[in-house]
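Novice: Here you go, sequence then predicted model.
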Amino acid sequence: MTPRTGMTTDTAFLDQLGDRLRGSTTPTTLATAVTRIDSPQAAEIVARLAGARSGRAELYDQLRAGTAPASLDPAWLLAIARIAALGRGMADPDVAVSAFGLVRDRQGTAVFDSASADLYAQLLLRHAPDRLADLLGELELTDPVLWALQTDAVNPFTGAGRSADEWAARLTIPFTDAGLDPVGVTGDAAVPFERLTATPATTVEDAGTVTVVMSAYRPDRGIFAAAASILNQSWRDLELLVVDDASPPDYTELLDEVAALDDRVRVLRAPVNGGTYLVRNLALDHARGDFVTFQDFDDWSHPRRLERQLEPLLADPRLLATRSRALRAFPDLSFTYPGYPPGRLNASSLLFRRREALELAGYFDAVRKSADVEFPQRLAAAAPGSLLDLPESLPLAVTQLRTDSLSRGHISPGWLHWTRILYRDAFRYRNRLIRAGSVPARYDGNPGARVLPLPDPSWSALPSAPSEPRYDVVVVNDWRQKKRNPDGVIADLRMAIGAGLSVAVAHGETFDPAPRPGAHEAMDSRILELFTTGELAVSHLTQRARAGLVLVHDPAALQFVPDTGGSGLTAERVAVVVDEASGQDEGRSYRAADVAANAKRLFGTEPVWVPRTARARARLEAGGFGEVSAHTLVNAFAPFGLTVHILRPGPGRPVIGRHVPDHASHWPATSADLLAAYPDHDDIDVRLLGGHRTPARALGGAALPPNWLTYDDDQMDVRTFLAQLDFFVYFDRDGAAVPGAAVLEAVASGCVVVLSPQLKPVYGDGAVYCAPAEVRDVVTRLHGSPDAFAQQQHRARRWADEHHGASAFLTALSGLAGG
């Protein structure tokens, strides 16, 4: 299969970006990011880092043919193997197996990290099983994966002539090693999964009733195996409450058979289809047990599950809930799932004290997905320490991997669907508020009065789901925490929202800074605040939605994008915003031609390029960017809490300061200019928020002047810092690193801004201008003349209102939208 290329490859651009990534991230981390983004062009970077100078397509052909050059870098070749194995739109298991095999043949298995070793062995079982046996003793595999491979290799349901006794002996190992009753298979059900069985050697009687809730929609006969595993529990005092989610009438007979299995079974029928969690909420109102837990209708529970999960609750009254682990298996009882270990936390295993949990947290969120993750976290936020997860070494269930599962298309190794990430980030944000006592934890279960916005209309549990979204403006950026999300971008959003526009944000991942290892990074908390309060929607490049205007705030957010096949977000107009910093990043973090091509491919519309300043316009009009808009989308001047009502200048000596990045480009080039702009005199008080390590280096590592006071970034917020200053003074290396929103923040706070004359075309009456050597005189003069100081404050505010106020910003935005 020929890999997708996405667009013409600029090798010089990819190589310079690859060189920076090589020094700032690891092959595995970058491969995970590439599979998450699902960008063929991003995969080209990894191929070139591996040494494939002719590109990924030729490398794939060489790997298939066994002709790959000996010069390939083994660490990056392992990364290519991971992309070929797990890339959703770039999967090629044969190439992955060949790449892993090539590294093993040339370098040995010592260069394999554990994740690569596990993945290689898992792929061999699926695609080259005859080669697996020789490698099992050679690869350093994790114990759970090794067990799954050895068990699957002798599975009689997947291969003829295999020993059922040998397989059965291996099947039970995780259970008996944990001190549980042996697990085997029995009966002649057509689906091997439904033959799972275990018999408890002892039982527990009359120790408190447990209600086990089993939701079902269009169930097949596998529900009998699931029900039997509950009715066979060692904990005998239970009721099985089966709730049908409005299945068609022809399922009535099957459900009646389930009801007849045991006197402890009750069947309820929901009036309308609302999804698993609406069904669970209905069951909570009918449950009779002291405790409640859940069971999916196609899974199997070990007979000790309830007993083992109840033991900690009975021993510690402070605990409210427990969860347990499960093994996951396909219907043929094979456990190898490439990219995953065989075990996982079983969300459906949640078992809690019914009365206490309902009083404290209420009901499950009325959505169709992920509420079984949200509810226990909300409960734990309301009562810290009340949720206990049992050890990984104690598997108390086997969950079934089915192709028709709601989660299968939303989860793959290293990737979650954007709606699940958004929902996770939103409920975590609200849980922080719960822990702080700012919002209540309890939700009454009303689907029409949910406390969290819907990630997407398809998540709605209401009978008539909302229609396909339509937004006035969708702002595209890399919205992860600690990425390029300056306050000015948030101010743009607030101003558009304040004007009554329907606004959404959409995420586009960038490689600046480089990807970091670990789980999916959370979304910027300021975006989550706007989302959870309902002021802002969140969309995605792949969402079926329509926008009047797509506003790309960082061009790099459209450099590496997925292939939506024309079924994602579409727009009437697209505008790519460029400021001084992003203008300089062209050819470094993005290519203008690629961004334009991706905009056309994704949204169906050619973009225009929009400057934020006169300097940015000059950069765009110098060529290479395509059509340049006649509008300038000014930085929005909106104080939003920055204004401080302090009479300035204050008594005593003048206080000057700054808060900008700790980078050499943001500071004067020489120590002489540095000490002139920020004088080391007792008659001037200098204060810095962050960014003080660079001047220390510029002064030869000597101690900073005694009249300088420095703060780390986490010691105070910008508003508090600016309230201390009379003057915001900014000088840099060559006048190129424009301070942007920092100047507007300083004006909003009431500071007089002092800048280099080079910046006068940008800031006009918003500042006073002088050379570094003149700063002391200018500051002293204005500080000594309250009238002159006040006049400059008024001039700066008037300039900001005219050039960066709501009217200027919204006029430009309306022009871009075609209004």
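Specialist: Yep, it's here.
Novice: C-alpha from now on. contacts and neighbour counts both.
Specialist: OK.
Novice: how about the helices of the stretch 301-450 of the chain, start to end?
Specialist: For the stretch 301-450 of the chain, helices defined by DSSP state H, counting those that start in this stretch occupy the ranges 305-315, 354-360, 371-382, 418-435.
Novice: wait, which of those is closest to Asp181?
Specialist: Counting by CA to CA, Asp181 lies closest to helix 305-315 out of those; the figure is 11.0 Å.
Novice: Contacts for the closest one next, please.
Specialist: When contacts are defined by CA atoms under 8 Å, 6 or more residues apart in numbering, helix 305-315 is touched by residues 204, 233-235, 319-324, 351, 390, 396-397.
Novice: do the same with stretch 765-785
Specialist: In contact with stretch 765-785 (CA under 8 Å, 6+ apart) are residues 649, 654, 673-674, 676-679, 684, 726-727, 731, 747, 752-757, 760, 788-789, 792, 795-797, 799-800.
Novice: Show the buried residues in those residues.
Specialist: Among the contacts of stretch 765-785, those buried by neighbour count (16 or more other CA atoms under 10 Å) are 649, 654, 673-674, 676-679, 684, 726-727, 731, 747, 752-757, 789, 792, 795-797, 799-800.
Novice: Distance-wise, check the nearest residue to Pro192 once chain neighbours are set aside relative to Gln400.
Specialist: Nearest residue to Pro192 in three dimensions, chain neighbours excluded: Asp332, at 5.2 Å (CA to CA, 6 or more residues apart in numbering). Using CA to CA, to the nearest Å, Asp332 is found at 10 Å from Gln400.
Novice: how about the residue lying closest to Ala571 once chain neighbours are set aside, what does it touch?
Specialist: Computed as CA to CA, 6+ apart, the closest residue to Ala571 that is not its neighbour in sequence is Ala547, at 4.6 Å. Ala547 sits next to Arg470, Tyr471, Asp472, Val473, Val474, Leu569, Thr570, Ala571, Glu572 when contact means CA under 8 Å, 6+ apart.
Novice: Give me the ChimeraX select line for these, limited to the buried ones.
Specialist: Buried members of the contacts of Ala547, identified by 16+ other CA under 10 Å, are gathered into one ChimeraX selection as follows:
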select :470,471,472,473,474,569,570,571,572
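Novice: Ser301: which of the contacts of Ala547 is nearest?
Specialist: The shortest separation between Ser301 and any of those is 42.0 Å, and it belongs to Leu569 (by CA to CA).
Novice: where's the closest one relative to Leu261, distance?
Specialist: Here the distance between Leu569 and Leu261 works out to 50 Å (CA to CA).
Novice: now do Asp38
Specialist: Distance, Asp38 to Leu261, by CA to CA: 48 Å.
Novice: what do you get for Leu689?
Specialist: For Leu689, the distance to Leu261 equals 70 Å [CA to CA].
Novice: got another, please set it beside the one above:
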Amino acid sequence: MGIVSAGFAILAGLISLPILATTGISLALICTIALVLMGNRQNWRQLKGLQNALENKDSSTKPVRTKVESRASGKLPRIGAAFDHVHRIQARRADYETFALRSRSVVLRDSFALAATDNRFKYEDLTRFVAVQRLEMLGSLSRSDLKQWNHTAFLALARIQVNQRAVEGDLENAVRYFEFAETVLRASFRPTDRLLYLEALGDLFRFAEQSELVTRYGIADRYPLQVTLMQLNAVQNSHGAVSAEWLDLVNGIYKTRNLSSIEFTSNIDKKPLDRLYSKPARLLSGPLVTVIVPTYQGGAQLLTALGSLLQQSWQDLEIIVVDDASGPDYQKYLEQAASLSPKIRVIKQEQNLGAYCARNIGVKAAHGEYITVHDDDDWSHSDKIATQVQHLMANPEIPGNMSAHIRTSEELKLLRINVKPLLTQPNFSSLMIHRETFNAIGAWDEVNKGADSEFRDRLEKYSGVPVEVLDEVPLGFTRTHQGSLTSGEVSRGYVAPNRRLYLEAFTRWHEETGRDPDALKPSKTQNYPVPTSMRPGWRNADLGIFDVVFMTDFRFPGGTTSLTLAEIRAASQSGFRVGYIHEESPTNRSQSRIAQELFDMQLNGEVHQIALEDSADIRLLVARHPVVAQFLDNRNTNLRVQQTVLIVNNPPVLHGGSGMVFDLPICVQNLDRLFNTRCKVIAESGVTQRLCKGIISTDRLSNITWPGLITLRKVDEPDFTNVPILGRHSRDHKLKWPSKINDFHAAYTSSDYQTRFLGGTDALVTKLGPETIRDKIVYKFGTKDVQVFLDEIDFWVYYHDDKLTESFGMAIAEAMAAGKVVILPPYLETNFGDGAIYSDPSGVKDIVVKIWNDPDSYRTQAHRATAYVHEHFSMNAFVKRITSLIGVSTKD
């Protein structure tokens, strides 16, 4: 009876909601629901949880709390990273959705849920709400009840669950979200939403519902092939692929294109994929085509691939199998391969270097007029080669072509591996080009993965014409193991960081070289940096011992990245073996570019790229920005780390409780779990250290600080007979300028000095008006080198918005290192000591006039500035800090 009593109590709480208070729920309905609760403890738990969530939410509107919550906005601030990312998601939903898939973070779902529900529910509460509503235990929800909900963010959360499948129940919950969005929110579905909804239903074996929605959505009108492929999966589930029903469906696809039918061999000991057989309807002849098949421990699956090539309707074939040092256990399969046909030639490599090195060996041995490739465990339709070679013969201006493929399990369950919601995809392992093209642009980049895209892009760059994908009908079946969909390097929106780094590096090289074929050719001297584990022979290799590794998002603008790069260079020059881990932050746009200086340093051997998936020993790992640790909740690593430090280089909270893009305790928890260490937190400055003390436990917080690294240089004395020049340089953001126009003019406008600005003035004019730059010299950022600008000025003065708290201030340190008299807000004295002068904006004019009229005072303050930089921000100070940390291990 405890459950029944609880059920009535919960119902009483729910009836208090405005949407149910007027419905007059009858005793019969109450009894019915009580019986449901008695029979279903899970429903009871969900409803109890919903009641708690609603009570917590509703308590904020009770009259007794009104006075307590009274503020200018009428509400207490919502504090925490989950809330702080909400407005960013609403403004940049696509970037955040991309980040969720790239990072595999589950924690980020809270922010999406808050963004979807007008800050009412985090993810678990929202999921519970949707589940209980589907049980029809909330009564009818009117659109006015949910009018503030954000449909775009809600549907994004549904898509994230379909793609991630990170926790148990994701698919079921995604279906409930889609149902709720359609029936309750009346949200507009995009094609991607519909396709993912249908995919989720199919993967839950709810094929009848899937078929009903296919009809209602009219999917067959726009995606007829996708509908047939979904039907194939339904038949595979009910009858198995080796069935007349499955063959009828798949051959229907090929008959529409006048392609040969396929069937199964009679060998029941093989998997369905290995039993596929396609007898060509007609045999064709023409130019010789070389098919290069790299293989590494292909085993019996190699014979499947070669069998499909020997069934091709194009008769003039040369098949070159390049064995990538598979070892003696696989010798028998190579001997069998060579015995299948005189068309097959086997070449053996002594060292395992990867598929692209093997392909290049095959190109050198090839005699064909056209060359294509084939993976060693895939199956190809008998008309694949003929379709592609005839297209190239008919279109000589086309640089190359590809056919389409589908990924499939060995049981012929069709699968999707990337973020595109269609089962058919371009098959990069089917690229066919004219032999002469290799002479023009060179062969494949000899990395151990990811070079298909580079070669295709290089080919298009050279020719100025895109590589064509011939139709969407799949002419290849690509063997895909189920585990690779969740733990592989490419998985429904997740792409391993080293692959993304490689993509950006070669893309920049293509942009720089233009269409010059000589420049485009790969050379023995690498043209762009390649991730360490992607070099030939280094796949899955242990990368050795690193003294220090810096982990951050190297797309951060301004000083955040330049400081880290300076530290990498200083550590490398001091003899440390240095690595970097690029982990992204959602605060950067998904298309933001990585600092070119990082690639240059990597290419020069100053730093090595490392990924969490690599194997290496690291003495000190420096997480250089907390936000990159915030979303490591669902990541794992093979790295062996002795000590981890987290550098807090931004205030953990701003005035009013905003600006919390990271929660320090969560960051520390993630780093502890991931690297199996007890992470130490080091603030960038005294200002930030003080703010951290109220958020993180004191035993985690180091008593040292981690300021920026500045290089001192020779300083020339100013000419005191001239009018002094006051200036500043900063990035373009409204918070970098004073809140009030009076404060701005007090600091920067005077007849006693000239004022110059480098950067940031677009935001200034937008914020305070065009009169702010009248009678001042303004340089756009990037039009003048910072050091050249600093040589022009005598005083460097910085005042910002009242809402902003500077953690450190790289630009400030640069001005001090240049021997300028620096004037700052008083709170920054904690960071810069006697290296600067502190005042309110109203005091700037008097300070400038007084010091300029007393050259000795100017020289004294300039010396204090450079001395402070040398003691606290110099390379020597940085190296001492690194050395002391490497010498101490905090391994539990």
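Specialist: On my side now, so go ahead. In this text, all values refer to a predicted model and were calculated from it rather than measured experimentally.
Novice: before we move on, back to that, quick check: the farthest pair among the contacts of Ala547 of structure 1?
Specialist: Using CA to CA, the pair of the contacts of Ala547 of structure 1 lying farthest apart is Asp472 and Leu569, separated by 12.7 Å.
Novice: Of Asp38 and Leu261 of structure 1, give the one with the bigger neighbour count.
Specialist: Counted by other CA atoms under 10 Å, Asp38 of structure 1 and Leu261 do not tie: Asp38 has more neighbours, with 22 against 14.
Novice: Show me what that one aligns to in structure 2.
Specialist: Taking TM-score structural alignment, Asp38 of structure 1 has Arg104 as its aligned residue in structure 2.
Novice: Which residue, other than its chain neighbours, is closest to its match?
Specialist: Once its chain neighbours are removed from consideration, Arg104 of structure 2 has its nearest residue in Asn634; the separation is 6.0 Å (CA to CA, 6+ apart).
Novice: can you give me the strands for the stretch 351-500 of structure 2?
Specialist: In the stretch 351-500 of structure 2, the segments counted as strands under DSSP state E, counting those that start in this stretch are 370-373, 379-380, 400-408, 414-415, 424-426, 432-434, 468-479, 490-491, 494-495.
Novice: ranking those strands by burial, who's on top?
Specialist: Highest mean neighbour count among these (mean count of other CA atoms under 10 Å): strand 379-380, with a mean of 28.
Novice: residue ranges of the helices in the stretch 151-300 of structure 1, please?
Specialist: In order along the chain, the stretch 151-300 of structure 1 carries the following helices (DSSP H, counting those that start in this stretch): 164-171, 173-177, 222-231, 252-259, 276-286.
Novice: An error on my part: the question was meant for the stretch 651-800 of structure 1.
Specialist: Counting by DSSP H, counting those that start in this stretch, the stretch 651-800 of structure 1 has helices at residues 671-677, 693-698, 718-722, 741-749, 760-763, 775-783, 786-804.
Novice: and these, which is most packed in?
Specialist: Burial of those is given as mean neighbour count (mean count of other CA under 10 Å); helix 741-749 ranks first at a mean of 24.
Novice: list the contacts for Glu597 of structure 2?
Specialist: Counting by CA under 8 Å, 6+ apart, the residues that Glu597 of structure 2 touches are Leu565.
Novice: what do you get for Ala449 of structure 1?
Specialist: Counted by CA under 8 Å, 6+ apart, Ala449 of structure 1 has zero contacts.
Novice: now swap in Phe554 of structure 2 and tell me
Specialist: Contacts for Phe554 of structure 2 (CA under 8 Å, 6+ apart) come out as Thr561, His582, Glu584, Ile594, Ala595, Leu598.
Novice: any idea how far the closest residue to Trp235 of structure 1 other than its chain neighbours lies from Arg305 of structure 1?
Specialist: With CA to CA, 6+ apart as the measure, Val204 is the residue that lies nearest to Trp235 of structure 1, at 4.9 Å, once sequence neighbours are left out. Using CA to CA, Val204 of structure 1 is found at 12 Å from Arg305 of structure 1.
Novice: ok, now Gly818 of structure 1?
Specialist: Relative to Arg305 of structure 1, Gly818 of structure 1 is positioned 62 Å away (CA to CA).
Novice: more neighbours, these two?
Specialist: Here Gly818 of structure 1 and Arg305 are compared on neighbour count by other CA under 10 Å; more neighbours surround Arg305, at 23 against 11.
Novice: re earlier: which one in structure 2 is aligned with the residue nearest to Ala571 of structure 1?
Specialist: Using TM-score structural alignment, Ala547 of structure 1 lines up with Ile618 in structure 2.
Novice: For my notes, confirm its match occurs in a strand.
Specialist: Yes. Remark: Ile618 of structure 2 belongs to a strand, assigned using DSSP: H, G, I helix; E, B strand; the rest coil.
Novice: ok, now how distant is the residue nearest to Pro192 of structure 1 from Gly159 of structure 1?
Specialist: Look at Asp332 of structure 1 and Gly159 of structure 1: by CA to CA, they are 11 Å apart.
Novice: These two: which is more packed in?
Specialist: More crowded of Asp332 of structure 1 and Gly159, by other CA under 10 Å: Asp332, with 18 against 11.
Novice: what do we get in structure 1 for Glu446 of structure 2?
Specialist: In structure 1, the residue paired with Glu446 of structure 2 is Asp365, using TM-score structural alignment.
Novice: I figured its match hits Arg450, correct?
Specialist: Yes. The criterion here is CA atoms under 8 Å, and Asp365 of structure 1 meets it with Arg450 at 7.1 Å.
Novice: Mutual contacts of those two, please.
Specialist: Common neighbours of Asp365 of structure 1 and Arg450 are listed as Tyr443 (criterion: CA under 8 Å, 6+ apart).
Novice: mind listing the helices for the stretch 451-600 of structure 1?
Specialist: Taking DSSP H, counting those that start in this stretch to define them, one finds helices in the stretch 451-600 of structure 1 at 487-498, 525-532, 580-584, 592-603.
Novice: neighbours around Gly815 of structure 1, how many?
Specialist: Under the neighbour criterion other CA under 10 Å, Gly815 of structure 1 is assigned a count of 14.
Novice: Excluding chain neighbours, give the residue nearest to it in space.
Specialist: Looking at Gly815 of structure 1 with CA to CA, 6+ apart, the closest residue is His631, at 7.0 Å.
Novice: Repeat that for Glu584 of structure 2.
Specialist: On the basis of CA to CA, 6+ apart, the spatially nearest residue to Glu584 of structure 2 that is not a chain neighbour turns out to be Asp553, at 4.7 Å.
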